[in-house]
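A.B. asks: No letters, just coordinates:
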């Protein structure tokens, strides 16, 4: 697997926490120095490990917000 870098530019919030202390978080993350994107995934305590997640650009995030607001 190729090396990658990430920088949590802004922690937006925790959605849930499991019994092992992992949290599902929404953050703005810069992947490999690129423009930050919205990122939703599970994180181990202290962000030393991450689970699979989804990354959305601004337009995708706005579309998701609109969908959720229509529910």
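C.D. replies: Perfect, thanks for sending it. Because the structure is predicted, anything quoted here is derived from the model rather than measured.

A.B. asks: Please make it C-alpha for all contacts and neighbour counts, starting now.
C.D. replies: Will do.

A.B. asks: In the chain, which strand is the longest?
C.D. replies: Longest strand of the chain, by residue count under DSSP state E: strand 6-17.

A.B. asks: Only the buried residues of the following helix or strand past that strand, if you could.
C.D. replies: Using DSSP states H and E, the next helix or strand after strand 6-17 towards the C-terminus is strand 23-31. Residues 23, 24, 25, 26, 27, 28, 29, 30 are the ones in strand 23-31 that count as buried (16 or more other Cα atoms under 10 Å).

A.B. asks: put this beside the first:
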């Protein structure tokens, strides 16, 4: 598997943390020197390992915000 280069530009927030210390985080990340995107995934302590996640553009995260704001939770 090829190495994936990433740089966390901004740590936005932690949604939850597992008993093993992994945290589900929303961050702004540049993947392989590309424009930074919003990223939601599980991270090991120190960000040395990551789980599967999703990346969203600025437009996509705005749309997601609007959808969530419209939900009755």
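C.D. replies: Looks like it came in fine. Bear in mind that the values here come from a model prediction, so they are computed numbers and not experimental data.

A.B. asks: Now the longest strand of the first structure on the second structure. Mean distance?
C.D. replies: On superposition with the second structure, the mean distance recorded for strand 6-17 of the first structure (mean Cα distance after the TM-score superposition for the first structure) is 0.2 Å.

A.B. asks: who are the neighbours of that strand, in terms of helices and strands?
C.D. replies: In terms of contacts (3 or more Cα pairs under 8 Å, 6 or more residues apart in numbering; DSSP states H and E), strand 6-17 of the first structure is packed against strand 23-31.

A.B. asks: other SSEs contacting the helix or strand following the strand it packs on?
C.D. replies: Per DSSP H and E, the first helix or strand lying C-terminal to strand 23-31 of the first structure is strand 37-43. In terms of contacts (3+ Cα pairs under 8 Å, 6+ apart), strand 37-43 of the first structure is packed against strand 23-31, strand 50-56, helix 58-69.

A.B. asks: what's the mean distance for strand 37-43 of the first structure versus the second structure?
C.D. replies: Relative to the second structure, strand 37-43 of the first structure is 0.2 Å off (mean Cα distance after the TM-score superposition for the first structure).
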